[in-house]
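**Q** Need the 3D shape of this:
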Amino acid sequence: MYKLIAIDMDGTLLSDEKKISPANYEAIQQARENGVKVVIASGRPLVGFKKYLEQLNLVSEDDYAVAFNGALVQSSQGGEIISKTTLTLQDYKDLYKLSKELNVNIHALTETSVISPKDTIYTRGEAEMNGISNEIIAVEDVAVDTTIVKVMFVDKPEIIEEIMQKIPEEVSSKYTVVRSAPFYLEFLDKSVNKGAGVAALAKKLNIKQEEVICIGDAGNDIHMIKYAGLGVAMGNAFPEVKKIANFITKTNEEDGVAYIINKFILNGEEAFAV
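**A** Modelled structure (predicted):
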């Protein structure tokens, strides 16, 4: 029996219009009523998806969230921290130097803001989507005590595709590097990923790996899909995500999350490999 389900947001739980469908909402509520722990696992900061947690009634003292692709695992109310792993300012400076060499836009996220050496549509979009401030500041002027959670190369999909092949081995081996969206390439501490975040939470809750379902669509979901007892790729997932999943559900426009909850939690079917 599955006891925990970790669900990605963008491209998974949310529709293309960034909304939670009635079917997904109802399935999640029924899963909770059946004693299943429902956790949102997102690349966003907690503040960037708090409104969705509220819509889903996932804001009690014993509800948790995986934010920043696993860099921060905490209670949905923002109090108790299960795990927190960040980068250093030097990491940001080193990656900024690389971004200049590759001619790609860059920004970094703190727990409460997005900081960037120049204003771009990607930086503005990141700030607006997450409801955080957009601070344009030269890299050398960033305060020494600034907590850098993750650094992102942000640009047109074809540019991101091209530079992915040019990331030096010493960089890709030093960080967790994930493509969370066609126009995002993210750099996190080497120990950080959604799988590690979900695993840390499952350990705290005394839930076994085989009792976990993880659902996602993008490169930053691969670790948790591999970790899960049942790893699920959305019908709209990147090809590399579908390749490693145990099961492929419907798309985010077809209530793919509800389909999985109904099939494997509410109806109790056994999982099978694709």
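**Q** C-alpha only now, for contacts and for neighbours.
**A** Fine.
**Q** Just to be sure, residue 124 is in a helix?
**A** Yes: assignment of residue 124 by DSSP: H, G, I helix; E, B strand; the rest coil places it within a helix.
**Q** Please generate a structure for the following sequence too, so the two can be compared:
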Amino acid sequence: MSRYLLALDLDGTLLNTQKHISERTKLVLQSMMQLGNDVVIATGRPKRTSLSYHRQLGLRTPLVNLNGAFVHDPHGVYGELHLPIPYQTVKAALGVCYEIGIENVLAEVGEQFYLHKYGPINLALSVESFSAVAVGDLRYAIREDVTSFAVYPKLSTVDVLVRELRKRFGEALTIREWGDPQRTIEILNKAASKARGVAYVADQLGYEPEQIIAFGDEMNDIDMLLFAGKSVAMGNARDAVKSIADFVTDSCDREGIAKFLEQYVYVQQDAASLP
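**A** Here you go, the predicted model:
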């Protein structure tokens, strides 16, 4: 019987729009694990806003955070992969951000973070009830490599800022925009990706790429979907994501992961396990 590594994005994929894992999805994933498969979460979120879901499913696998820039095992069994932005590039990029104008900057460094100021932050990156290493002008506060940035630009200068960052750092950094619920610019090392993170976990657990089934809905999931042996886009995914996926399942609010696994994987594996 073939076993699989199920690579799951969080927001818009494993989580419904209420940011919950449905009971049906949880039970199906736990049944898959009982049959000898593994589940790995691959998310743009940091550890502080994703670990609770890892625990909720009872996972024993590493956690792929910050779009593959930081992969670590909460249980300390497997190794760690960290692909940060070098300090000199950090310093130069921050200089551009502050010069053109920002409302806030959140800099992730592994499991810790620096913050320009406390205020509204994208829910997926929430810092509520957590303490920053430092709060203030990050051009002077940071003196180390940084895993990733979330930049909250001034609305009047956001397009100028994105163009300048891509012009100056496009060869070394991935620079992405999120438009919902607030304009956010994500910056990370170009070597980092969900595909790289999932590949690292697969190697640690003894899986080949063709044994990976990846689920996603957003542009930052595309590299992971292309890397996996089987790729599944959610019904709520962007058209660009659906166009490259092997399958399109139902939406995150209609338990698309559970439905796909029940139809295409679980029944066959369960039958194969019978004496």
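**Q** and the longest helix that structure 2 contains, how far from structure 1 on average?
**A** The residue-count maximum for a helix in structure 2 (DSSP state H) belongs to helix 87-100. Here helix 87-100 of structure 2, set against structure 1 after superposition, deviates by a mean of 2.9 Å using mean Cα distance after the TM-score superposition for structure 1.
**Q** can you count the residues close to residue 38 of structure 1?
**A** Applying other Cα atoms under 10 Å, we find 21 residues neighbouring residue 38 of structure 1.
**Q** Spit out the contact partners of the one residue sitting closest to the centre of structure 2.
**A** The residue lying closest to the centre of structure 2 (Cα atoms, centre = their mean) is residue 43, at 1.7 Å. Residues in contact with residue 43 of structure 2 (Cα atoms under 8 Å, 6 or more residues apart in numbering) are 8-11, 50, 64-68, 194.
**Q** I'd like to know how far it sits from residue 68 of structure 2.
**A** Going from residue 43 of structure 2 to residue 68 of structure 2 by Cα to Cα, to the nearest Å gives 8 Å.
**Q** what sits in contact with each of the two?
**A** With Cα under 8 Å, 6+ apart, residue 43 of structure 2 and residue 68 have common neighbours residue 194.
**Q** what lines up against the residue nearest to the centre of structure 2 once you look at structure 1?
**A** By TM-score structural alignment, residue 43 of structure 2 lines up with residue 42 in structure 1.
**Q** measure its match to residue 102 of structure 1 for me?
**A** Taking Cα to Cα, one finds residue 42 of structure 1 at 27 Å from residue 102 of structure 1.
**Q** Check residue 1 of structure 1 too.
**A** 48 Å.
**Q** Over to residue 177 of structure 1?
**A** According to Cα to Cα, residue 177 of structure 1 and residue 102 of structure 1 sit 16 Å apart.
**Q** So which of these two has more stuff around it?
**A** Per other Cα under 10 Å, whichever of residue 177 of structure 1 and residue 102 has more neighbours is residue 177, with 23 against 16.
**Q** looking at this, residue 257 of structure 1 is in a strand?
**A** No: Residue 257 of structure 1 sits outside any strand when classified using three-state DSSP, being helix.
**Q** hang on, isn't it packed against residue 214?
**A** No: counting by Cα atoms under 8 Å, residue 257 of structure 1 does not reach residue 214; the two are 10.1 Å apart.
**Q** between those two, what contacts are shared?
**A** Counting by Cα under 8 Å, 6+ apart, the residues touching both residue 257 of structure 1 and residue 214 are residue 7.
**Q** end-to-end on stretch 126-143 of structure 1?
**A** Criterion Cα to Cα; first-to-last residue distance in stretch 126-143 of structure 1 is 21 Å.
**Q** Oh, that last question was meant for stretch 232-247 of structure 2, not what I typed.
**A** Stretch 232-247 of structure 2: ends 5 Å apart by Cα to Cα.
**Q** Okay, buried residues for it please.
**A** Judged by neighbour count using 16 or more other Cα atoms under 10 Å, the buried positions of stretch 232-247 of structure 2 are 232-237, 241-242, 244-245.
**Q** The aligned residue in structure 2 for residue 96 of structure 1: how many residues sit nearby?
**A** Aligned counterpart of residue 96 of structure 1 in structure 2: residue 94 (TM-score structural alignment). Residues lying near residue 94 of structure 2 (other Cα under 10 Å) number 20.
**Q** next one: residue 226 of structure 1
**A** Residue 226 of structure 1: 17 surrounding residues under other Cα under 10 Å.
**Q** you'd agree it is up against residue 244?
**A** Yes: shown here, residue 226 of structure 1 and residue 244 form a contact pair, counting by Cα under 8 Å, at 6.9 Å.
**Q** how near is the match of residue 43 of structure 2 to residue 266 of structure 1?
**A** Taken as Cα to Cα, the span from residue 42 of structure 1 to residue 266 of structure 1 is 24 Å.
**Q** Residue 260 of structure 1 too?
**A** From residue 260 of structure 1 to residue 266 of structure 1 the distance is 9 Å (Cα to Cα).
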